[in-house]
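1. need coordinates for the below:
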Amino acid sequence: MSSPYDPQHAPAGDVGAALMMIDSRLKSIHDGKDGADPEQQELIEQFAASLGPRGASDLLDGACTLIFMFVTWLRQAHEKHDKDVIEYVVPHLVSSLRMMPRSIRPEAIPTMAGLVIAASTGLSPSLWRGQYGEWTPEEMNPLEATAFLLAEHINRIADDPDFATRLITTALSSVDDA
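-> Predicted coordinates:
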């Protein structure tokens, strides 16, 4: 039976812009910066301000699409070793988010865990989240952090700091070619 929260019912959003933001964060961490580069932060804020309401919504959907794609890859990688992605990825995500009390409010953590669990069961994170109302400003940092942490987790598994970004760009280019 099909669910109204299946990914085929969800907008993909602006995956490219969401990936650009996550990749920028990944690169700042790997370049030895602490992620709080004021120049980079200003550029991200200018970009976000230029989006407008529709663009911001597309960016949110794009981030959720990234989460879905990252979790799908993680689920497949874990299944090859007879492991459950929820058992291995969600606790790591929750503990990582809990270590960021200045940027991640504790009440947002269950929602981010829910997004990952929804994706791991084949549901669209954006549609799953949408059933509880509009996104709140307090969920923006946790959403970005969730996508970042999943990408970083994939990069560590692959032992390649650019693997998650290439995974998505390859998928996007194969869609463009079709």
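2. can we go C-alpha only for contacts and neighbour counts from here?
-> Noted.
3. need the residue closest to the centroid of this protein.
-> What sits nearest the mean C-alpha location of the chain, by Cα atoms, centre = their mean, is Ala147, with 2.3 Å.
4. buried stuff in the one helix or strand Tyr88 maps to?
-> Using DSSP states H and E, Tyr88 sits in helix 85-98. Using 16 or more other Cα atoms under 10 Å as the test for burial, helix 85-98 gives Val85, Ile86, Val89, Val90, Leu93, Val94, Leu97.
5. could you point out the longest helix in the chain?
-> For the chain, the helix reaching the highest residue count under DSSP state H is reported as helix 38-79.
6. could you give the angle of that one to helix 85-98?
-> 160 degrees (axes from the mean of the first three to the mean of the last three Cα atoms, to 10 degrees).
7. packing partners of helix 38-79?
-> Applying 3 or more Cα pairs under 8 Å, 6 or more residues apart in numbering; DSSP states H and E, we find helix 38-79 packed against helix 15-30, helix 85-98, helix 109-120, helix 125-130, helix 140-158, helix 163-177.
8. who wins for proximity to Phe68 among those?
-> Distance to Phe68, taken as Cα to Cα, is lowest for helix 109-120 among those, at 5.1 Å.
9. in that closest one, what's buried?
-> For helix 109-120, by 16+ other Cα under 10 Å, it's Ile109, Thr111, Met112, Ala113, Gly114, Leu115, Val116, Ile117, Ala118, Ala119, Ser120.
10. also this sequence, please, to line up against the first:
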Amino acid sequence: MLSPYGPQHAPAGDVGAALMIVDSRLKQIYSGKTGTDAEQEALIDQFIASLGSQGADDLLDGACTLIYMFMTWLRKAHEEHGKDVIEYVVPNLVAAMRMMPKSVRPEAIPTMAGLVIAAGTGLSPSLWRNQYGDWTEQEMTALEVTAFLLAEHINRVTEDRDFATRLITEALSRSDGE
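-> I've put the predicted structure just below:
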């Protein structure tokens, strides 16, 4: 039975913009810089402010699509080894977010875990989340952190710092060709 929360019912959003933000964060971390780069933060804030409300909604949907795509890849990789993606990914993700209290408010962590579990079970994270009302301010950064942590996890698993970005870029290229 198909779920009304299946990915086929969800808008993809602006996956390119969401990927750009996640990739920017990955490059910042991999460069060894500690703290935040004020110039980069200002550029990202300026970019987000320029989107308008529809663009911001598209960015949210794009981030959820990234989470779905990352979890789909992780689920398939874990299944190849007879492991459950939820069991191996969600606890590590929650633990990482709990170590980031300035970026991820504690009340946002259960929602982010729910998004990841929804994606890991084949549901659309954005449709799953939308059933609970509008996004909250605390969830904005937590959503970005969730997508970032999943991408970084994939890069660590594959021992390739660009794998997660390339995974999405190639999927986007394939979809453009169809």
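11. report the TM-score for the pair.
-> Here the TM-score for the pair of chains, by TM-score structural alignment, normalised by the length of structure 1, is 0.99; 178 aligned residues with a Cα RMSD of 0.6 Å.
12. mind putting the buried residues of helix 109-120 of structure 1 into a markdown table with distance to Glu45 of structure 1?
-> A markdown table is the format used below for those (distance: Cα to Cα, whole Å):
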| residue | distance to Glu45 of structure 1 |
| --- | --- |
| Ile109 | 23 |
| Thr111 | 24 |
| Met112 | 22 |
| Ala113 | 26 |
| Gly114 | 27 |
| Leu115 | 24 |
| Val116 | 26 |
| Ile117 | 29 |
| Ala118 | 29 |
| Ala119 | 28 |
| Ser120 | 31 |
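13. mind picking the two most distant members of those?
-> Ile109 and Ser120 (16.6 Å).
14. how about the contacts made by Gln40 of structure 2?
-> Contacts of Gln40 of structure 2 were listed using Cα atoms under 8 Å, 6 or more residues apart in numbering, and none were found.
15. how near is it to Gln28 of structure 2?
-> If you measure Gln40 of structure 2 against Gln28 of structure 2 using Cα to Cα, to the nearest Å, the figure is 9 Å.
16. do the same with Thr146 of structure 2
-> Counting by Cα to Cα, the gap from Thr146 of structure 2 to Gln28 of structure 2 is 16 Å.
17. same check, this time on Ala49 of structure 2
-> Counting by Cα to Cα - Ala49 of structure 2 and Gln28 of structure 2 are separated by 21 Å.
18. more neighbours: which of these two?
-> Neighbours per residue, other Cα atoms under 10 Å: of Ala49 of structure 2 and Gln28, the larger number sits with Gln28, 16 against 12.
19. which SSE is Lys102 of structure 2 in?
-> Counting by DSSP H and E, Lys102 of structure 2 is part of no helix or strand.
20. from Arg166 of structure 2, how far off is it?
-> 29 Å.
21. so these two - more neighbours on which side?
-> Arg166 (13 against 9).
22. quick check, nearest of the buried residues of helix 85-98 of structure 1 to Asn141 of structure 1?
-> Closest to Asn141 of structure 1 out of these is Leu97 (10.3 Å), distances taken as Cα to Cα.
23. what residues are up against that closest one?
-> Counting by Cα under 8 Å, 6+ apart, Leu97 of structure 1 has contacts Ile104, Ile109, Pro142, Ala145, Thr146.
24. 7 Å instead, please
-> Ile104, Ile109 (Cα atoms under 7 Å, 6 or more residues apart in numbering).
25. count the neighbours of the residue nearest to the residue nearest to the centre of structure 1 when sequence neighbours are not counted for me.
-> Spatial nearest neighbour of Ala147 of structure 1, excluding adjacent residues (Cα to Cα, 6 or more residues apart in numbering): Ile67 at 5.5 Å. Neighbour count of Ile67 of structure 1, defined by other Cα under 10 Å: 27.
26. go on, Pro7 of structure 2?
-> Pro7 of structure 2 has 19 nearby residues by other Cα under 10 Å.
27. please tell me how far it sits from Tyr68 of structure 2.
-> Distance, Pro7 of structure 2 to Tyr68 of structure 2, by Cα to Cα: 8 Å.
28. please enumerate the shared neighbours of the two.
-> Joint contacts of Pro7 of structure 2 and Tyr68 (Cα under 7 Å, 6+ apart) are Ser124.
29. can you find the partner of Leu172 of structure 1 in structure 2?
-> Residue pairing (TM-score structural alignment): Leu172 of structure 1 is matched to Leu172 of structure 2.
30. residues contacting Ile104 of structure 1?
-> Neighbours of Ile104 of structure 1 in contact, by Cα under 7 Å, 6+ apart: Leu97, Asn141, Pro142.
31. at 6 Å instead, please
-> Ile104 of structure 1 makes contact with Pro142, according to Cα atoms under 6 Å, 6 or more residues apart in numbering.
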